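Q: Predicted model, plus sequence, below.
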Amino acid sequence: MSAIGRPVDSAFFLQDTESIARQLLGLLLVRDAADGPMAGRIVECEMYQGPDDRGAHSFGGKPTARTQVMFGSPGRAYVYLIYGMYECLNVVTAPAGVPHAILIRALEPIVGIEQMRAHIPARKHPESDARIAAGPGKLCRALDITRSFYGHPLDQPPLYLAYPAVPWPPYEMGVGPRINIDYAGEAAAYPWRFWVKGNASVSVRERPRT
């Protein structure tokens, strides 16, 4: 039996940004490919709420070529490049004109693990399968998510969010400051990062206090 259940529907994205962020934990991110699907359980994410959030790319409220999708309809993919080499995937939230998004930070690999490893250079193969997608750049590399998915609706193949076929056992949610946004002033301390406590695929080993 497949571990992948039904996709979310468009109504999922009509909730407020924090509700969506909390509910993303435990959902599957699915990437259909020619050689079969790949999927991972979302175990970490961060929310960004422009235009007032100094940590958000949409801070200030002026759309750019890079951030235009954040000002559009919710439920779209915002994919951008960091350090000139790593793509990162965000879920656009909030009504059109309100530039919010949620960065998917880490996945627990569930389906297509060997396919994921094939996308990773041999010298960078983690010892544990749990670490294949333990970071925003790593998960995009593992699932072959590129900027070609910019603006893609995340309730539709070939890249979409889905419920697990069988619900996960109960887990404890961690809540704390976002990572690597020291430039954001007081916004760096906002408790807008969410993760599954104790999960081996969370991006950082030492987790902020809850």
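A: The structure has been received and is ready for your questions.

Q: From here on, just use CA atoms for contacts and neighbour counts.
A: Fine.

Q: Just the helices from the chain, written as ranges.
A: 17-24, 113-118, 136-142 (DSSP state H).

Q: ok, and here's another one to check against it:
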Amino acid sequence: MTTGKILENDFFKRDTVEVAKSLIGKKIIRNISGNFFCAKIVETEAYLGLEDRACHSYGGRITDRNKTLYLPGGHIYVYLIYGMYDLLNIVTRDEEHPEAVLIRGVEPLENLDGISKNRFGKAYEDLSTYQRKNLSNGPGKLSMALEINRSLNGKILSKNYLYIGEGEEVPEKDLVITKRIGIDYAGEDANFPLRFCLRDNPYVSKK
């Protein structure tokens, strides 16, 4: 398993936008009883807490669902949408700044058969072209591919179950910045340039 150096929690206690940008190219590793699934992060979104209408903690809201956002950076925030998809976020900054980065897309790197079986119930070589393209190009898809679920919510990143390691350094020219996806309810905040993607990567969810 070529994970590289594991990122320390201090990496996530920085400015949320900087964390979201610098996660592009990093490796995400899921460990299930010694069975490892490894992928490269290729798409993220930043959610900026109390003053961001798209963030679950907007206005200082605290609920059973979002209370993980009020933990220090480096904690895992997983929540359910549409009654069926678990979405993976990494909490950033500190308890007074309930912010997070959503992991939106990853490129499978290692244990492709395991990732494929998680997602489609069959080995990678048996996948259709369509299935290969849709392995992990979206937040719900990647959670299925890497077996990420709400049992991880509130836990600190750890090599025992889920962690992020160093990966490739992405040049500024290869970083695409756009507005976030699917948050029209957030009014003007929906137009903030807070989505970051690896240019021309097939596992980015949308152009």
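A: Good, I have the coordinates. Worth saying up front: this structure is predicted, and the values here are computed from it rather than measured.

Q: Neighbours of Glu18 of the second structure, how many?
A: 12 (other Cα atoms under 10 Å).

Q: Trace it over to the first structure, please.
A: Here Glu18 of the second structure is matched to Ser19 in the first structure, going by TM-score structural alignment.

Q: residues in contact with the residue most central in space within the second structure?
A: By Cα atoms, centre = their mean, the mean C-alpha position of the second structure lies nearest to Ile103, the distance being 1.7 Å. Going by Cα atoms under 8 Å, 6 or more residues apart in numbering, Ile103 of the second structure touches Ile41, Glu43, Thr44, Glu45, Leu87, Leu88, Asn89, Ile90, Pro139.

Q: Restricted to strands, list those residues.
A: Among those, DSSP state E puts Ile41, Glu43, Thr44, Glu45, Leu87, Leu88, Asn89, Ile90 in strands.

Q: Taking the residues you listed together, which two end up most distant?
A: Ile41 and Leu87 (14.2 Å; Cα to Cα).

Q: quick revisit: let me know which of the helices of the first structure is the nearest to Met70 of the first structure.
A: Nearest of the helices of the first structure (Cα to Cα): helix 17-24, 12.5 Å.

Q: Same question for that closest one: list its buried residues.
A: Neighbour counts over helix 17-24 of the first structure (16 or more other Cα atoms under 10 Å) mark Thr17, Glu18, Ile20, Ala21, Arg22, Leu24 as buried.

Q: Give me the nearest residue to the fifth one, chain neighbours excluded.
A: The one in question is Arg22 of the first structure. Among residues not flanking Arg22 of the first structure along the chain, Phe194 sits closest, at 6.8 Å (Cα to Cα, 6 or more residues apart in numbering).

Q: Same check on the second one?
A: Setting aside the residues directly before and after it, Glu18 of the first structure is nearest to Met47 in space (Cα to Cα, 6+ apart), at 7.1 Å.

Q: Surely the one you found and Ala21 touch.
A: Yes - assessed by Cα atoms under 8 Å, Met47 of the first structure is found in contact with Ala21 at 6.5 Å.

Q: Overlap of the contact sets of the two?
A: Common neighbours of Met47 of the first structure and Ala21 (Cα under 8 Å, 6+ apart) are Ile102.

Q: which of the ones in strands among the contacts of Ile103 of the second structure has the most neighbours?
A: Of these, with other Cα under 10 Å as the count, Glu43 tops at 32 neighbours.

Q: What lines up with that one in the first structure?
A: In the first structure, Glu43 of the second structure lands on Glu44 (TM-score structural alignment).

Q: wouldn't its match be in contact with Trp195 here?
A: Yes - with contacts counted by Cα under 8 Å, Glu44 of the first structure reaches Trp195, the gap being 4.1 Å.

Q: what do the two both touch?
A: Counting by Cα under 8 Å, 6+ apart, the residues touching both Glu44 of the first structure and Trp195 are Leu25, Val202.

Q: Give the aligned equivalent of Leu162 of the second structure in the first structure.
A: Under the alignment (TM-score structural alignment), Leu162 of the second structure maps onto Leu159 of the first structure.

Q: Return the residues in contact with its match.
A: Counted by Cα under 8 Å, 6+ apart, Leu159 of the first structure has contacts Leu29, Val30, Arg31, Asp32, Phe149, His152.
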